[in-house]
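Student: got a predicted structure here, sequence first:
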Amino acid sequence: MNRAIGHGPLQFWLAESQRHDGAVVHRACNVTISASCGYYWLDSSWHLMLEVDTMPALDPSPQRIRLFKSEKLEQLTFISPRTFAVAWAMLLPAIAWAGWGAVDPLAGCARVLVGLAVWTLFEYVMHRYMFHLETDVPILKWFVFLMHGNHHDTPNDPLRSLMPLSASVPIAATVWGIFALLVGRAGTWIFLGFMIGYVIYDVVHYACHHWPMRGKLRSALKRHHMRHHYLDEGGNYSISAIFWDSVFGSKIRSLKR
C-alpha cells in the first residue's frame, strides 16, 4: 500500500512492505518533498524523526515500493533484464570504439584489466559508504533510500534488481570524464574495463536474487549476498569481488542475527 502524507514544501510517500521475517516496514520513499511517514518523519523544525508503527502483516507476495508521485519519474526507477542486456550490449562496444586507436591493443587490454580492478574496489566502497550511509540529514536519508534502501525493503523486485539507465548512464559519464582528465583519451580503455566490471556486478546481483546459482562459485556468491540481506546489513558489501570483505574485515562469519 502506498499513500502520501504530510504537507508543506516537502512531500514524502509512505510505502508498506513485508520483510522476509514477516515484519511490516514503513519507509519514507518519495521526495516531491513534506512531513511525516512511517519509519521517518519531519518535525516542524525539519528534523528527521524516528517512528515505528505496528500494523497487521501484509500479504506475503512481493510488494513494490512507490518512490515518486510522478508516474514519469517512477518509470525511470525500473529496468527489465532485457532492456539492461540490450543497452549494455550496445554501450560497451561504443565505449571501445571511442577509445580505438588511442593505444596499441596490448596496452588497451592492460588498461581494461586496470579498470576492472578499479571497479571491484569502487563496488565495495560505493555499497558500504554510500548505499549504507548513516546520516541525520533528511535529504541524504531520502537519497540513500532512493538509491538502495528501497531494495532492502523489497529485495526481490525484478524491475529494481538492476541499476536503471537513468542512474547508471549519468554516473558512467562522470566516471568517464574523470578518467579522461587523469589519463587522456587512453583513459577510455580504463573506463571500458570499469564498465565491464559494473555489468558483471549487476548481472551477479540480479542472479543472486532471481536465479538458482548452482555450482561452487555461483552458490558462494549468492550465499555471500543473501547473508548481507538477511543476516547483517552491516557486512558482506561486495557482490562480484567478495574477497574485499575479507580484506577489510566486513565478512559475515556468524550465522546468528
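Tutor: Nice, thanks for sending it over. Residues are numbered from 1 along each chain as shown.
Student: going forward, measure contacts and count neighbours with C-alpha atoms only.
Tutor: Will do.
Student: looking at the protein, which strand is longest?
Tutor: Ordering each strand of the chain by length in residues (DSSP state E) puts strand 12-18 first.
Student: just checking, what packs against it?
Tutor: strand 2-5, strand 24-28 (3 or more C-alpha pairs under 8 Å, 6 or more residues apart in numbering; DSSP states H and E).
Student: for the ones you listed, which one sits closest to residue 155?
Tutor: If you check each of the helices and strands packed on strand 12-18 against residue 155 by C-alpha to C-alpha, strand 24-28 wins as the nearest, at 13.0 Å.
Student: chain neighbours aside, what residue packs nearest to residue 135?
Tutor: residue 141 (6.4 Å; C-alpha to C-alpha, 6 or more residues apart in numbering).
Student: need the winner for burial among the helices and strands packed on strand 12-18.
Tutor: Greatest average neighbour count among these goes to strand 24-28 (a mean of 24), per mean count of other C-alpha atoms under 10 Å.
Student: ok, then the element right after that strand?
Tutor: Using DSSP states H and E, the helix or strand that follows strand 24-28 in sequence is strand 40-42.
Student: coming back round to it: residue 49: which of the helices and strands packed on strand 12-18 is closest?
Tutor: If we rank the helices and strands packed on strand 12-18 by C-alpha to C-alpha, the stretch that ends up nearest is strand 24-28, at 11.2 Å.
Student: tilt between the closest one and strand 12-18?
Tutor: Angle, strand 24-28 to strand 12-18, by axes from the mean of the first three to the mean of the last three C-alpha atoms, to 10 degrees: 160 degrees.
Student: included below, for side-by-side comparison, is a second structure:
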Amino acid sequence: MVAKGFTVDLNKALVFQVGHLGKGYQEWVHQPIVSKEGPRFFENNVLESMTRTVWWAIPTVWLPVVCWFAVKSFGMGQSVPDVCLLVLSGIFTWTLIEYSVHRFLFHIKTESYWANTAHYLLHGCHHKHPMDGLRLVFPPAAAAILCFPLWGMVKLMVTATAAPAYFAGGLLGYVMYDCIHYYLHHGNPSIDRAKYLKRYHMNHHFRIQTMGFGITSSLWDMAFGTLPPTPKASETSS
C-alpha cells in the first residue's frame, strides 16, 4: 500500500516504483513519453543491461534456428512443397498468437503492486516509452525459455515429421513480428502497405489503445471486432 497521490520519479529506476501507483497505474502507463532515450529500469547494472536488446539480435539469433527446424522436417521425409506449406501455416498461426497475447495478456488491467510491476516489465514500459529502441524487441534468452513449452505444444498438434517445419514457421512469424514492430516505430516507410501499418500501430499507441492489437496484420482485429477507425496520416504521431 502507498499513500494517495504517489508520483513516479522519472529520474530514478522505474520498475520498483510503478507498482505503488495502484489503481492509477493504468492511466499513468497510457500517457506516453515520446523520447528516444529510454528510462532506467533497475539500479543494478547487470539487471539493467538484461532489459536492453538491439533489434538485429532477433534475426541474427533466430533465423538459423528457423532454417534448422525447416531442414529437419525435410530430412524426416517431408517434401519441399510440404515444408513450405507447413512454414506458411506456422506463420499464419503466429499472427493469431500475436493478436491474442497482445490483446489478452499485454493489455490486462492491473492494480496491485506486483501485477503493475509485472505488466510494466512485460508491455507497460513500451506504452509509456514507445520510442525506446532498446526495449522494442523480446530478449532472446527470455524467448528461448518460452520456446520449450511451445515446441511441446506443436508436437501435440501435428505429426512428428511436420512439427519442426510448423514450429519453424511460427518462429519465423515471431521474427517478422519483432522486426516489423521495430520498423513501425523507427522506420519511415515509403510503401503504401507499410505506411498503413505504421499509422495503424501509432493509432493504437496514441489514440485508441483498446483496439488495433495486430502488428503484422489487421486480420484478427477485423475478425474479432477490434478494428479501430482508420486514422488519417495527420492524426497519428511518428
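Tutor: Arrived safely, thanks for sending. Since this is a predicted model, take the numbers as computed values, not measurements.
Student: residue range in structure 1 corresponding to the lengthiest helix in structure 2, please.
Tutor: Counting residues, the longest helix found in structure 2 (DSSP state H) is helix 163-186. Mapping helix 163-186 of structure 2 onto structure 1 (TM-score structural alignment) gives residues 187-210.
Student: how far off centre is the matching stretch?
Tutor: How far stretch 187-210 of structure 1 lies from its chain's middle: 13 Å, per C-alpha atoms, centre = their mean, to the nearest Å.
Student: so which bits of that stretch are buried?
Tutor: 187-199, 201-209 (16 or more other C-alpha atoms under 10 Å).
Student: same question for stretch 241-257 of structure 1.
Tutor: So for stretch 241-257 of structure 1, counting by 16+ other C-alpha under 10 Å, buried means 241-242, 244-245, 251-252.
Student: contact partners of it?
Tutor: Stretch 241-257 of structure 1 is contacted by residues 120-121, 124, 221, 224, 227-228, 231-232, 234-238 when judged by C-alpha atoms under 8 Å, 6 or more residues apart in numbering.
Student: please repeat the previous calculation with a cut-off of 6 Å.
Tutor: If you take C-alpha atoms under 6 Å, 6 or more residues apart in numbering as the criterion, stretch 241-257 of structure 1 is touched by 120, 231, 235-236.
Student: ends of it, how far apart?
Tutor: 24 Å (C-alpha to C-alpha, to the nearest Å).
Student: for residue 166 of structure 1, which of the helices and strands packed on strand 12-18 of structure 1 is the nearest?
Tutor: strand 24-28 (21.0 Å).
Student: packing partners for the closest one?
Tutor: Contacts defined by 3 or more C-alpha pairs under 6 Å, 6 or more residues apart in numbering; DSSP states H and E place strand 24-28 of structure 1 against strand 12-18.
Student: hmm, 8 Å instead?
Tutor: strand 12-18, strand 40-42.
Student: what's the closest of these to residue 77 of structure 1?
Tutor: So among these, strand 12-18 is nearest, using C-alpha to C-alpha, at 15.1 Å.
Student: so how far is that closest one off the chain centroid?
Tutor: Worked out by C-alpha atoms, centre = their mean, strand 12-18 of structure 1 lies 18 Å from the chain centre.
Student: repeat that for stretch 250-257 of structure 1.
Tutor: 21 Å.
Student: equivalent analysis for stretch 247-254 of structure 1, please.
Tutor: On C-alpha atoms, centre = their mean, the centre of stretch 247-254 of structure 1 falls 20 Å from that of its chain.
Student: now swap in stretch 47-54 of structure 2 and tell me
Tutor: Worked out by C-alpha atoms, centre = their mean, stretch 47-54 of structure 2 lies 16 Å from the chain centre.
Student: over to stretch 44-62 of structure 2?
Tutor: 14 Å.
Student: could you tell me where that stretch falls in structure 1?
Tutor: Per the alignment by TM-score structural alignment, stretch 44-62 of structure 2 matches residues 70-88 in structure 1.
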